[in-house]
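> Have a look at this fold, sequence not included:
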């Protein structure tokens, strides 16, 4: 029988232990590498989710910022002589032959920007667009850069009811010496397109168009070229505010709900001029003498009505307040009416 020496047994045992140790160590290394790979994969997935969420947020923000709105249609129906961005007012100064001015509401400081008569003012970022007039007559559309202080004529000819939405100027113009037509002018390209709306007035709000043809109001589907009659017996001006169409008749002021297709009479006397926005309606009645004139308020649901015991013209409405003008021999100015408090305060006086 062959004998195995003690030294051989020890060497064999050491070899076996070394082999097992290497196998365990290799297994631990593989487990560690697999764990690290899983962490990497998880990070990539989480990072992918974050990227997708960021993309969604960016898309939503772009959608919100995609619609550019100029001056409110109700303000345009009141002459469009006042436009607002944050705390800065751009206005056609009644006390300087409707020349263009800039007014800081916080300080009351006013600066003259130009020496031409203007109306239908729109402010978009650092640009103003407005109708240029000569002795009250419209002669074209100008662009004014708030950065360079330079003006540029972008349309020449008769223009009224200038609206601005999504980079498109909508206005009533004249074909040669023929009838009035609603045009669209692309600000970026300068291209002017003639619409099918002939001999009409119109009001535009958030892509919805309502036209007045003679004494009837129609809502227009511009893309499909269809039209639906809403109400009859109307007189200018119409004001579209979301799903509410405000209109005058010979017996008062009404609001038509586009969703319920119902009309509600808000005022049962003949209205001279008015403006309406966000459920607030301000108006003045037809009077035989200006001394009898007053400014009234009524809520859009007709539940609240009051005499403000003040006189304002050129009613321009914004989110939280109205700005209007007042001029009588020996005085006048521009005044703000706060929607929440009803307080009336002066914002500009030519005497200051």
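Sure, I can see it. All values derive from a computational prediction rather than experimental measurement.

> only C-alpha atoms for contact and neighbour calcs from this point on.
Noted.

> where do the strands sit along the stretch 251-352 of the chain?
Taking DSSP state E, counting those that start in this stretch to define them, one finds strands in the stretch 251-352 of the chain at 252-257, 262-267, 271-277, 280-285, 296-299, 305-307, 313-317, 321-328, 331-338, 344-348.

> Out of those strands, indicate the one that is most buried.
strand 313-317 (a mean of 26; mean count of other C-alpha atoms under 10 Å).

> now that strand and strand 271-277, what's the angle there?
20 degrees (axes from the mean of the first three to the mean of the last three C-alpha atoms, to 10 degrees).

> then this one, side by side with the first:
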């Protein structure tokens, strides 16, 4: 019996040591992504990243619950509140979510932040195990492969582009000037203008180098199907597209554009007009423009099923229409009802 007890003790000791080794070297590790992975579409991130779809689930900032993070099916069913914190620039990849938090309050899960201080966080897709990358004032964040890119402001130093691994252990300044990291393809960020010159540039995520792509006053680039779509600031912010290969350009609309987003079949955009403003959509080639809804709108976010947009200067007036097929604009009442149910718990 004594020998048997010794064997059991030895086995338990080995298991305990193995458990400790696992926790030291593997626990908390983030499974690597494919290098071509992106955390959200460029169009959504240009529009504050309030919606993000990944692996059949939509994650979104619910304006009827102070912008708290929710999840749902693409059709808007099965809504679930994930965290009690206001979020934007939502990214998703693998088993985790990455986002910017705004206006933290003392009673939420990230309450170690003081009032009105933004920060960058990672949680599981269930909203658990929050990790803070940075408590500094930040703007757009995006995920490229196994890196998180974000604009970070340090007092007196201005806005710079920072890069972190997904575990937050290697966090560095990538470029010492402001780069919008929303538009990413195959580990390359496409952005407009450097401090010294105007044009379209490429930031290479793997080695932090910048190269010139094309000339032009190009704003809010989005890559889709071999083209870069953009607002041409030299032509009253009208929408253009440029071939990635030959750099030939074409104008898509004579409308002045405030903001836009691109799905698989349509470009959604806000027409700037003093007397007849409207949310509109047209084909990717600029053909068959049609009015989605008259008025001024912003924050155009697209999922596989719906196009979402806010009334201008109103976070609590949210509409949606099928992203493809016939236009049918309705208030996003399901999000309002989900928020009401949460507030009565």
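Great, that's in hand. On a predicted model such as this, the values are computed, not experimentally measured, just so you know.

> Figure out which of the strands of the stretch 251-352 of the first structure is closest to residue 109 of the first structure.
Closest approach to residue 109 of the first structure among the strands of the stretch 251-352 of the first structure is made by strand 344-348 (8.2 Å; C-alpha to C-alpha).

> so the closest one versus strand 321-328, what angle?
Using the same axes, to 10 degrees: strand 344-348 of the first structure against strand 321-328 is 70 degrees.

> quick check: longest strand of the second structure.
strand 80-93 (DSSP state E).

> equivalent range in the first structure for that strand?
Mapping strand 80-93 of the second structure onto the first structure (TM-score structural alignment) gives residues 111-124.

> neighbouring contacts of the matching stretch?
68-71, 76, 79-85, 90-92, 97-103, 128-136, 149, 161-164 (C-alpha atoms under 8 Å, 6 or more residues apart in numbering).

> Where helices are concerned, which of those residues count?
Mapping these onto helices (DSSP state H) picks out residue 76.

> Figure out how far the helix or strand hosting residue 13 of the second structure is from the centre of its chain.
Assigned by DSSP states H and E, residue 13 of the second structure belongs to helix 2-25. Computed by C-alpha atoms, centre = their mean, to the nearest Å, the chain-centroid distance of helix 2-25 of the second structure equals 45 Å.

> now swap in stretch 224-231 of the second structure and tell me
On C-alpha atoms, centre = their mean, the centre of stretch 224-231 of the second structure falls 18 Å from the chain's centre.

> Stretch 74-93 of the first structure now?
13 Å.

> For that stretch, buried residues please.
Within stretch 74-93 of the first structure, the residues scored as buried using 16 or more other C-alpha atoms under 10 Å are 74-84, 88-93.

> Please apply the same query to stretch 169-179 of the second structure.
171, 173-175, 177-179.

> got these as a markdown table, with distance to residue 6 of the second structure and secondary structure columns?
A markdown table is the format used below for those (distance: C-alpha to C-alpha, whole Å; DSSP: H, G, I helix; E, B strand; the rest coil):
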| residue | distance to residue 6 of the second structure | secondary structure |
| --- | --- | --- |
| 171 | 48 | strand |
| 173 | 55 | strand |
| 174 | 56 | strand |
| 175 | 60 | strand |
| 177 | 64 | coil |
| 178 | 64 | coil |
| 179 | 63 | coil |
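
> any chance of those in TSV, plus distance to residue 119 of the second structure?
Listed next are those as TSV, based on distance: C-alpha to C-alpha, whole Å:
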residue	distance to residue 119 of the second structure
171	14
173	16
174	18
175	20
177	20
178	18
179	18
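
> picking that back up, possible to save the strands of the stretch 251-352 of the first structure as JSON lines with distance to residue 169 of the first structure?
Below are the strands of the stretch 251-352 of the first structure laid out as JSON lines (distance: least, C-alpha to C-alpha, whole Å):
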{"stretch": "strand 252-257", "distance to residue 169 of the first structure": "26"}
{"stretch": "strand 262-267", "distance to residue 169 of the first structure": "30"}
{"stretch": "strand 271-277", "distance to residue 169 of the first structure": "21"}
{"stretch": "strand 280-285", "distance to residue 169 of the first structure": "26"}
{"stretch": "strand 296-299", "distance to residue 169 of the first structure": "31"}
{"stretch": "strand 305-307", "distance to residue 169 of the first structure": "36"}
{"stretch": "strand 313-317", "distance to residue 169 of the first structure": "20"}
{"stretch": "strand 321-328", "distance to residue 169 of the first structure": "24"}
{"stretch": "strand 331-338", "distance to residue 169 of the first structure": "28"}
{"stretch": "strand 344-348", "distance to residue 169 of the first structure": "29"}
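
> helix or strand for residue 74 of the second structure, which one?
Counting by DSSP H and E, residue 74 of the second structure is part of no helix or strand.

> The second structure: which residue goes with residue 77 of the first structure?
Per TM-score structural alignment, residue 77 of the first structure is aligned with residue 46.

> Residue in the second structure paired with residue 88 of the first structure?
Aligned against the second structure by TM-score structural alignment, residue 88 of the first structure finds its counterpart in residue 57.

> ok, that match to residue 94 of the second structure distance?
Per C-alpha to C-alpha, to the nearest Å, residue 57 of the second structure is found 12 Å from residue 94 of the second structure.

> Repeat that for residue 53 of the second structure.
Residue 53 of the second structure is 12 Å from residue 94 of the second structure, by C-alpha to C-alpha.

> give the contact list for the counterpart of residue 133 of the first structure in the second structure.
Residue pairing (TM-score structural alignment): residue 133 of the first structure is matched to residue 102 of the second structure. Residue 102 of the second structure makes contact with 85-88, 116-119 under the criterion C-alpha under 8 Å, 6+ apart.

> one more time with 7 Å
Listed by C-alpha atoms under 7 Å, 6 or more residues apart in numbering, the contact set of residue 102 of the second structure reads 86-87, 116-118.

> which one of the residues you listed has the most neighbours?
Among the contacts of residue 102 of the second structure, residue 87 has the most neighbours (other C-alpha atoms under 10 Å), with 30 neighbours.

> residue contacts, the closest residue to that residue other than its chain neighbours?
Closest residue to residue 87 of the second structure apart from its sequence neighbours, by C-alpha to C-alpha, 6 or more residues apart in numbering: residue 101 at 4.5 Å. Residue 101 of the second structure makes contact with 85-88, 118-120, according to C-alpha under 7 Å, 6+ apart.

> Distance-wise, check residue 101 of the second structure relative to residue 69 of the second structure.
Residue 101 of the second structure is 10 Å from residue 69 of the second structure, by C-alpha to C-alpha.

> hey, where'd the strands end up in the stretch 101-250 of the second structure?
119-124, 131-134, 137-144, 147-154, 158-165, 171-175, 184-185, 188-192, 200-204, 209-214, 218-224, 227-232, 238-243, 249-251.

> All good on my end, thank you.
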